[in-house]
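Enquirer: got a structure for you, letters missing:
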């Protein structure tokens, strides 16, 4: 899961080029999916125009699935999303996923600027998901509104969530569920349990399927990984205290400098995070799999401020996964 982090001293263009470089690397390592996420008005994130960013990544890779993790549906007309992802699927058949969330992906002021006169809101999310799904069905004679491209194309839909609401929507509609443990780790087990208990089979999915979004920072040693992790910790703390920033470089002994309030913020945000050397990563991922997730997705929000460090980290993550 990539937010195309913009580092201090960098810009959005470089961030998006870094995303393509990383996608090509993880494709070579055997990763199955590369997702990007919609966030707005954040100086450290370049993936706001998610479908456009995905087109860039899909065009530069050959086989890895690309998808939104996700599109914040209340920000958009369902027909437009069907057309955008229908276009991606037409250009890259069998490689496109569409994850849907109901949060604005921004603060309320920015949400109003994004949505303008849209009729939808968070409460209408389930019905808008159903409407969007209908646009990917084969067009029927006399159908007044069609998604072109989109109608009849294979675009698997996922429901994203950081609460039990998304779990219930995914279960009711019989869709795969991706939980954002990097946003709400305390809700993870309850949301997964509700999803599995209430799941109803559908044409897309016969049995429940869970993907966990995790913050994972890998390096050659636990000490080096904790050092790299400090970039993400700084960025997260800035965002959660109303001071959004570009991703800063890592610093030594960052946690030792924090007051109790800041420590509590980071403890909550990263309750499910894994940072360490290969063996630490292997044990952490194994534990997460034991918590009933079929798939793990690594959240990329800028765990290292230098691309080479991140590419090395990704190789180590992949090696750890192979040994699970």
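Expert: Perfect, thanks for sending it. Everything quoted here is computed from the prediction, not taken from an experiment.

Enquirer: contacts and neighbour counts: CA atoms only from here.
Expert: Fine.

Enquirer: quick one: the helices in the stretch 1-150 of the chain?
Expert: Using DSSP state H, counting those that start in this stretch, the helices assigned to the stretch 1-150 of the chain run over residues 12-29, 50-59, 78-91, 108-115, 125-135.

Enquirer: out of those, nearest to residue 200?
Expert: helix 125-135 (14.8 Å; Cα to Cα).

Enquirer: what angle separates the longest strand seen in the chain from helix 78-91?
Expert: Looking across the chain with DSSP state E, the single longest strand is strand 65-72. Relative orientation of strand 65-72 versus helix 78-91 (axes from the mean of the first three to the mean of the last three Cα atoms, to 10 degrees): 170 degrees.

Enquirer: Which elements pack onto strand 65-72?
Expert: strand 33-36, helix 50-59, strand 96-101 (3 or more Cα pairs under 8 Å, 6 or more residues apart in numbering; DSSP states H and E).

Enquirer: Distance from it to the middle of the chain?
Expert: On the basis of Cα atoms, centre = their mean, to the nearest Å, strand 65-72 sits 7 Å off its chain's mean C-alpha point.

Enquirer: Then stretch 262-280?
Expert: For stretch 262-280, the distance to the chain centre is 18 Å (Cα atoms, centre = their mean).

Enquirer: buried stuff in that stretch?
Expert: Neighbour counts using 16 or more other Cα atoms under 10 Å place 266, 269-270, 272-280 of stretch 262-280 among the buried residues.

Enquirer: Check stretch 191-200 too.
Expert: 191-192, 194-196, 198-200.

Enquirer: and the buried residues of stretch 262-280, which of them are in strands?
Expert: 274-276.

Enquirer: Now render those residues as a markdown table, adding distance to residue 178.
Expert: Output for those, formatted as a markdown table (distance: Cα to Cα, whole Å):
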| residue | distance to residue 178 |
| --- | --- |
| 274 | 18 |
| 275 | 21 |
| 276 | 24 |
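
Enquirer: Alongside the first one, take a look at this:
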């Protein structure tokens, strides 16, 4: 059974904190620049005591560089020493299951005991790009439970399938199911896996999904009790005023998604009211709930992180910080790390 070993990770209120890196491509930069910044952030994160560092699969998005997620996971793991590195997540319907088993079997063989496999069932892109990835849309989110079963079989010591994942077979790679609704919460409970909820962009169903997961959890040979991680956006700075200024980049990103505009991560602005209408502002704020999008100086961030942990009883919190300048992004994660005991 995979055991959580947080011996090198510092704790915030007795739980570990982790990082979700969307590998942002900021205005005026390239994917190559993004990857260099991710390595620098990961190396600092390890030093600061973060528990794990996850990267997310997105496609056809000019502002996100982590489309080849497995490749980037290997790059980050190769430039760090002991921090866990994984996917938050791999969108399983986009792939042949055997390929993911082989990729993560390879990663685990290269970096033993450090690799996490977080799985999502959404395409992580638009329909046209999903078709380009799959060549057919016959396989969809409704087939996700079957794909998870296949993946678990590939990793088992005695697989049922005649096709073997090499490397992969017999490796103890923790599988996390990721969700923004109740579907993955129910499936994670049924299968006895780790569960991570995407409350950083879908806060409305957070408490409901956690309750479903915990109430229906069935122990497995991999996990004997529920383990839930929640996603939180944190934009931290030395003052509330500075943090609110930096947060405008994240707000513009969500505004552009709402408007169907593809763009890189934009530089912060002093007044968002010059950019969005009141209706657009309300729509963005619905996704960026103040309970799960925390913006402020150290005291504000500490108070709000404590509040969300108490409300959810999360076992772990994973933090996303869409901040334009690398030095500001590093400072944000450093401030949070200083809150860890």
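Expert: Thanks, I have the structure now. Model, not experiment: these values are computed from the prediction.

Enquirer: TM value for the aligned chains?
Expert: Aligned and superposed, the two chains score 0.96 in TM-score terms (TM-score structural alignment, normalised by the length of the first structure); 319 aligned residues with a Cα RMSD of 1.3 Å.

Enquirer: follow-up on the earlier one: and the helices of the stretch 1-150 of the first structure as JSON lines, adding distance to residue 306 of the first structure and mean neighbour count?
Expert: Below are the helices of the stretch 1-150 of the first structure laid out as JSON lines (distance: least, Cα to Cα, whole Å; neighbours: other Cα atoms under 10 Å):
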{"stretch": "helix 12-29", "distance to residue 306 of the first structure": "10", "mean neighbour count": "18"}
{"stretch": "helix 50-59", "distance to residue 306 of the first structure": "20", "mean neighbour count": "20"}
{"stretch": "helix 78-91", "distance to residue 306 of the first structure": "30", "mean neighbour count": "21"}
{"stretch": "helix 108-115", "distance to residue 306 of the first structure": "29", "mean neighbour count": "13"}
{"stretch": "helix 125-135", "distance to residue 306 of the first structure": "38", "mean neighbour count": "18"}
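
Enquirer: Not counting sequence-adjacent ones, nearest residue to the counterpart of residue 181 of the first structure in the second structure?
Expert: Under the alignment (TM-score structural alignment), residue 181 of the first structure maps onto residue 199 of the second structure. Closest residue to residue 199 of the second structure apart from its sequence neighbours, by Cα to Cα, 6 or more residues apart in numbering: residue 231 at 5.1 Å.

Enquirer: Which residue in the first structure aligns with that neighbour?
Expert: That one, residue 231 of the second structure, aligns with residue 213 by TM-score structural alignment.

Enquirer: And whichever strand or helix holds its match against the second structure, how far off on average?
Expert: For residue 213 of the first structure, the host element (DSSP states H and E) is strand 210-214. In this overlay with the second structure, the average offset of strand 210-214 of the first structure from its partner residues is 0.5 Å by mean Cα distance after the TM-score superposition for the first structure.

Enquirer: Can you lay out the helices of the stretch 1-150 of the first structure as TSV showing distance to residue 66 of the first structure?
Expert: Shown next, in TSV, are the helices of the stretch 1-150 of the first structure (distance: least, Cα to Cα, whole Å):
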stretch	distance to residue 66 of the first structure
helix 12-29	9
helix 50-59	6
helix 78-91	9
helix 108-115	24
helix 125-135	18
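
Enquirer: Quick one: closest of those helices to residue 148 of the first structure.
Expert: helix 78-91 (6.0 Å).

Enquirer: chain center to that closest one: distance?
Expert: On the basis of Cα atoms, centre = their mean, helix 78-91 of the first structure is displaced by 19 Å from the centre of the chain it belongs to.

Enquirer: residues in contact with that helix?
Expert: Contact with helix 78-91 of the first structure is made by 51, 55, 95-96, 98, 128-129, 131-132, 135-136, 147-151, 153-155, as judged by Cα atoms under 8 Å, 6 or more residues apart in numbering.

Enquirer: same deal with stretch 15-28 of the second structure?
Expert: For stretch 15-28 of the second structure, using Cα under 8 Å, 6+ apart, the contacting residues are 6, 9-11, 31, 33-35, 38, 45, 50-56, 62-66, 88, 264-267, 315-322, 324.

Enquirer: Select only the buried ones of those in ChimeraX?
Expert: Buried subset of the contacts of stretch 15-28 of the second structure, written as a ChimeraX selection, criterion 16+ other Cα under 10 Å:
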select :6,9,10,11,31,34,35,38,45,50,51,52,53,54,55,56,62,63,64,65,66,88,264,265,266,267,315,316,317,318,319,320,321,322,324
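
Enquirer: Could you dump the helices and strands packed on strand 65-72 of the first structure into CSV and include distance to residue 315 of the first structure?
Expert: What follows is these, written out as CSV (distance: least, Cα to Cα, whole Å):
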stretch, distance to residue 315 of the first structure
strand 33-36, 15
helix 50-59, 19
strand 96-101, 24
